[in-house]
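J.: the sequence isn't on hand, but the structure is:
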């Protein structure tokens, strides 16, 4: 669990905003690797609330489905750039991932946001793809569109929103841009708005070596990275 005030996502970008106005229930991978040092960091046991006994079964089913969807997306991403479809999926045989149930409380609960405070501050996600099931709202998701600035994210009922993360952008040699986004604070004209989002952050195996596509396919010549240290640097921020 992450209570309000625990995270300030824009600090990954060097910002100094007040803490994000959200609370989260987080779950990680169900099957550890067997290496105690690795498992302690990337595969710790999940803690399920006794007050909601049905939550474990529902979350397990959802994350199992999202893992399949993410794997299929990695195949599509590789194929779209002329690579073997299995190129990225072969690096996700025992992947790390995180599933968040994010609640964005209403202004009647949080009080008036501080200057520069968001439900989630501006940031990019850290992994490969993020699968987002969300509720639209006045204080909802915005994306930073190149040449246009902050724009409300399109919403289609029954469809997932997909973000490109830093690790996938790195693999493309920054041909693809990690999707910078934010969630607006609760708005004065909708003080009782209470939103929930289901967020599935998919990565790769903790020890996967990600070798970026070289120019001209990749836009920038980049060095290979190992998934876990690449993610750790961002998580620590």
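T.: Right, received. Where do you want to start? None of the values given here were measured: they were computed from a predicted structure.
J.: all contacts plus neighbour counts: C-alpha atoms, from now on.
T.: OK.
J.: so residue 177 sits right up against residue 171, yeah?
T.: No. Judged on C-alpha atoms under 8 Å, residue 177 makes no contact with residue 171 at a distance of 10.8 Å.
J.: do you know how far residue 77 is from residue 175?
T.: Distance, residue 77 to residue 175, by C-alpha to C-alpha, to the nearest Å: 12 Å.
J.: middle-most residue in the chain, spatially?
T.: The residue lying closest to the centre of the chain (C-alpha atoms, centre = their mean) is residue 201, at 4.0 Å.
J.: give me every residue that touches residue 196.
T.: By C-alpha atoms under 8 Å, 6 or more residues apart in numbering, the residues touching residue 196 are 101, 102, 103, 104, 134, 135.
J.: any chance of the residues you listed in a markdown table with distance to residue 164 as columns?
T.: Shown next, in a markdown table, are the contacts of residue 196 (distance: C-alpha to C-alpha, whole Å):
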| residue | distance to residue 164 |
| --- | --- |
| 101 | 19 |
| 102 | 19 |
| 103 | 22 |
| 104 | 23 |
| 134 | 17 |
| 135 | 20 |
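J.: now the buried members of those.
T.: Neighbour-count burial (16 or more other C-alpha atoms under 10 Å) applied to the contacts of residue 196 gives 101, 102, 103, 104, 134.
J.: mind listing what the third one touches?
T.: For residue 103, the set of contacting residues under the criterion of C-alpha under 8 Å, 6+ apart consists of 22, 23, 24, 194, 195, 196, 197.
J.: below is an additional structure, to be compared with the one above:
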């Protein structure tokens, strides 16, 4: 049975209502989001073409292995329990930000040569999702009463990653304990997710993490998920959303799956503190990102 995630009109929902729903469910479906479906499809089409390229071409834009993730990443090759996917990640450094979006895009060093419209489609989606995430973050801050927040560093100077994932078809059984995406909470503040309806999809934990239930994202919605940093910043009012991407049933294992994910963080220099200002629980955004990435590498290589 599908889990009924609350569905809201993000333009009409009040800040208090949004925070209350996230506090109860840790994720909500957002309609009337203003993200053009044609832009989404253009990005997906260029992504499909990129992932169909020979490996030697994709390796030209592979993440070099140090610092926060970006570029092409064959995640399944991290270790025996690496997630069964590959992904591409667009991240533009805040400290290289330029007023002109195209010039700022020039600072990214891992643009694929093919397909020819890849950069154009990804840039448009990246900047649209940055704007949307900033709008949502403003509502959450208001609903939490965080008048002390540094709005610029959570919106205009946000640290954001636009990701496309290709979850592989599984003609052979996965390794024991291996998933399309292992059970986890997201590292940052907000995650905005769109996924197709292929078998082997998103599942979220309910009943205090005891039960896993599938979630279908309607064509006209994006799923908003709370991450670790929002949980801390809200003083645990908003729980981080535990989720995973399940393996498809064996009789449907020939189907691959696609998703688009936008990960939102404040500027890496921001110190995240709970509402009471408890410095013993504060974390630097940059340190938290690196710590969680290192954790993922350890889990991928677990025996």
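T.: Alright, I've got the coordinates. Since we're looking at a predicted model, the values are computed, not measured.
J.: neighbour count: residue 177 and residue 171 of the first structure, which is higher?
T.: residue 171 (23 against 17; other C-alpha atoms under 10 Å).
J.: so that one touches residue 213, yeah?
T.: Yes. Using C-alpha under 8 Å, residue 171 of the first structure makes contact with residue 213 at a distance of 6.0 Å.
J.: that older thread, the residue nearest to the centre of the first structure -> the second structure?
T.: Using TM-score structural alignment as the criterion, residue 201 of the first structure maps onto residue 263 of the second structure.
J.: what about residue 85 of the second structure, distance to residue 124 of the second structure?
T.: Plainly put, residue 85 of the second structure is 24 Å away from residue 124 of the second structure if you go by C-alpha to C-alpha.
J.: so residue 275 of the second structure, which state does it fall into?
T.: Under DSSP: H, G, I helix; E, B strand; the rest coil, the three-state class of residue 275 of the second structure is coil.
J.: before we move on, back to that, who has more neighbours out of residue 77 and residue 175 of the first structure?
T.: Neighbours were counted for residue 77 of the first structure and for residue 175 using other C-alpha under 10 Å; residue 77 has more, 22 against 18.
J.: that one -> the second structure?
T.: With TM-score structural alignment as the criterion, the equivalent of residue 77 of the first structure in the second structure is residue 140.
J.: so where does its match fall, helix or strand?
T.: Per DSSP states H and E: residue 140 of the second structure is located in helix 118-144.
J.: could you find the closest non-adjacent residue to residue 223 of the second structure?
T.: In space, and not counting its chain neighbours, residue 223 of the second structure is closest to residue 29: 4.5 Å by C-alpha to C-alpha, 6 or more residues apart in numbering.
J.: do a quick rundown of the strands in the first structure.
T.: Assigned by DSSP state E, the first structure shows strands spanning 23-27, 95-104, 120-123, 129-134, 141-145, 149-152, 161-164, 181-183, 195-205, 209-210, 225-226.
J.: now the ones you listed in TSV, with distance to residue 52 of the first structure?
T.: Converted to TSV, these look like this (distance: least, C-alpha to C-alpha, whole Å):
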stretch	distance to residue 52 of the first structure
strand 23-27	12
strand 95-104	14
strand 120-123	26
strand 129-134	21
strand 141-145	28
strand 149-152	33
strand 161-164	27
strand 181-183	27
strand 195-205	17
strand 209-210	39
strand 225-226	37
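J.: which of those sits closest to residue 81 of the first structure?
T.: Closest to residue 81 of the first structure of the strands of the first structure, according to C-alpha to C-alpha: strand 161-164, at 14.4 Å.
J.: which stretch of the second structure lines up against that closest one?
T.: Residue span in the second structure matched to strand 161-164 of the first structure, by TM-score structural alignment: 223-226.
J.: which residues are contacting that stretch?
T.: If you take C-alpha under 8 Å, 6+ apart as the criterion, stretch 223-226 of the second structure is touched by 22, 26-30, 186, 189-194, 217, 238-241.
J.: recalculate using a threshold of 10 Å.
T.: The contact list for stretch 223-226 of the second structure (C-alpha atoms under 10 Å, 6 or more residues apart in numbering) reads 5-7, 22-23, 25-31, 133, 136, 185-195, 215-217, 238-243, 261-263.
J.: what do you get for stretch 93-102 of the second structure?
T.: Contact partners of stretch 93-102 of the second structure, identified using C-alpha under 10 Å, 6+ apart, comprise 103-108, 119-120, 123-124, 127, 153, 156-161, 266-268.
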